[in-house]
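[1] sequence-free structure coming up:
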């Protein structure tokens, strides 16, 4: 949980610097311990240390984060593929300003189905809901 929360924070801070410092490391650890691990299937890739994590459950990708120095090597694709092999339908949110994440998900068959002004998320940041369905579902 400690490593997962550190990967989350490092990736979040790298890709979303305008939201840096939103939570303390202790709050991130609490979130993973009390919300993510009890409710989700969590997978990690080690290269050799833990380099990326995905947390998902039926219909949702809750978290997908790769350490910045390991991005671009297929780790996120491998983790997302695990979720896509497990469930025939997935949704996830990403911020509108996170263009790299949008392109990543679109390249993996997700389509944007809704945009918001961010008033309903903790960060108050405009976001996009993406959806993926396995062919035939």
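    Perfect, thanks for sending it. These figures come from a predicted structure and were not determined experimentally.
[2] make it CA atoms for all contacts and neighbour counts henceforth
    Will do.
[3] quick one: buried residues of the lengthiest helix in the chain?
    Ordering each helix of the chain by length in residues (DSSP state H) puts helix 2-15 first. For helix 2-15, the neighbour count (16 or more other Cα atoms under 10 Å) marks 3-13, 15 as buried.
[4] for stretch 55-64, same thing?
    55-57, 59-64.
[5] Max pairwise distance over those: which two?
    59 and 64 (14.4 Å; Cα to Cα).
[6] quick one: contacts of stretch 21-28?
    Applying Cα atoms under 8 Å, 6 or more residues apart in numbering, the contact partners of stretch 21-28 are 5-6, 9, 13.
[7] typed the wrong thing, it's stretch 59-77
    By Cα under 8 Å, 6+ apart, the residues outside stretch 59-77 that reach it are 7-8, 10-12, 14, 36, 40, 45, 51-56, 79-80, 83, 87-92, 108.
[8] From residue 55, how far out is residue 127?
    To residue 55, residue 127 is 19 Å away according to Cα to Cα, to the nearest Å.
[9] Over to residue 14?
    Remark: distance between residue 14 and residue 55 (Cα to Cα) = 19 Å.
[10] structure B:
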């Protein structure tokens, strides 16, 4: 999952240097993913995407770049929504595709902040 996270993060967040994501890989693999509820989307034995939940927080939702726009993200999000009546997520404002995806799936922007690690502005979105 950490490899998928790294590839998808570099692709989706091209406004953040790739070196930042590479520096975060071990923390993602050793701390963040093990502390979350993770659900994997597999196709023919290959991991195509995953969603990670931490209480009511949608901590991660990533789909392999070559597998995007095939309904995988929506399937993962629908599964997360079936488990949690309320979900919250922070999304970089510059990640317009993700913002539109969440809005199309019932999330609304309820606030804004700045990511403490990257300094990038982000939206706070909520479902339910």
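    Right, received. Where do you want to start? Because the structure is a prediction, the values reported are computed rather than measured.
[11] tm score of chain vs chain?
    The TM-score (TM-score structural alignment, normalised by the length of the second structure) is 0.91; 126 aligned residues with a Cα RMSD of 1.4 Å.
[12] Remind me which helix or strand the most centrally placed residue in the first structure belongs to.
    Among the residues of the first structure, residue 64 comes closest to the average C-alpha position under Cα atoms, centre = their mean, at 2.6 Å. Element membership of residue 64 of the first structure, judged by DSSP states H and E, is strand 59-66.
[13] which bit of the second structure covers that strand?
    Aligned using TM-score structural alignment, strand 59-66 of the first structure spans residues 56-63 in the second structure.
[14] where exactly do the helices run in the first structure?
    Under the criterion DSSP H, the first structure contains helices at 2-15, 25-31, 37-39, 75-86, 99-107.
[15] May I see those helices organised as TSV, with distance to residue 120 of the first structure added?
    Below are the helices of the first structure laid out as TSV (distance: least, Cα to Cα, whole Å):
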stretch	distance to residue 120 of the first structure
helix 2-15	19
helix 25-31	19
helix 37-39	21
helix 75-86	25
helix 99-107	20
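[16] quick one: which of these is nearest residue 115 of the first structure?
    Checking the helices of the first structure against residue 115 of the first structure by Cα to Cα gives helix 99-107 as the closest, at 12.2 Å.
[17] Translate residue 78 of the first structure into the numbering of the second structure.
    Residue correspondence to the second structure (TM-score structural alignment): residue 78 of the first structure is matched to residue 75.
[18] got it, and residue 112 of the first structure?
    Residue 112 of the first structure maps onto residue 109 in the second structure, by TM-score structural alignment.
[19] My read is that that match contacts residue 128, right?
    No. In this structure, residue 109 of the second structure is not within contact of residue 128 by Cα atoms under 8 Å, at 12.0 Å.
[20] neighbour count winner among these two?
    residue 109 (17 against 11; other Cα atoms under 10 Å).
[21] where's the more buried one relative to residue 56 of the second structure, distance?
    16 Å.
[22] got it, and residue 3 of the second structure?
    25 Å.
[23] show me the contacts for the match of residue 112 of the first structure.
    Applying Cα under 8 Å, 6+ apart, the residues contacting residue 109 of the second structure are 123-126.
[24] can I get these in JSON lines with neighbour count and distance to residue 69 of the second structure?
    Shown next, in JSON lines, are the contacts of residue 109 of the second structure (neighbours: other Cα atoms under 10 Å; distance: Cα to Cα, whole Å):
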{"residue": "123", "neighbour count": "21", "distance to residue 69 of the second structure": "22"}
{"residue": "124", "neighbour count": "18", "distance to residue 69 of the second structure": "23"}
{"residue": "125", "neighbour count": "21", "distance to residue 69 of the second structure": "21"}
{"residue": "126", "neighbour count": "21", "distance to residue 69 of the second structure": "22"}
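[25] any chance of those in a markdown table, with distance to residue 70 of the second structure too?
    As requested, the contacts of residue 109 of the second structure are arranged in a markdown table below (distance: Cα to Cα, whole Å):
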| residue | distance to residue 70 of the second structure |
| --- | --- |
| 123 | 25 |
| 124 | 26 |
| 125 | 23 |
| 126 | 24 |
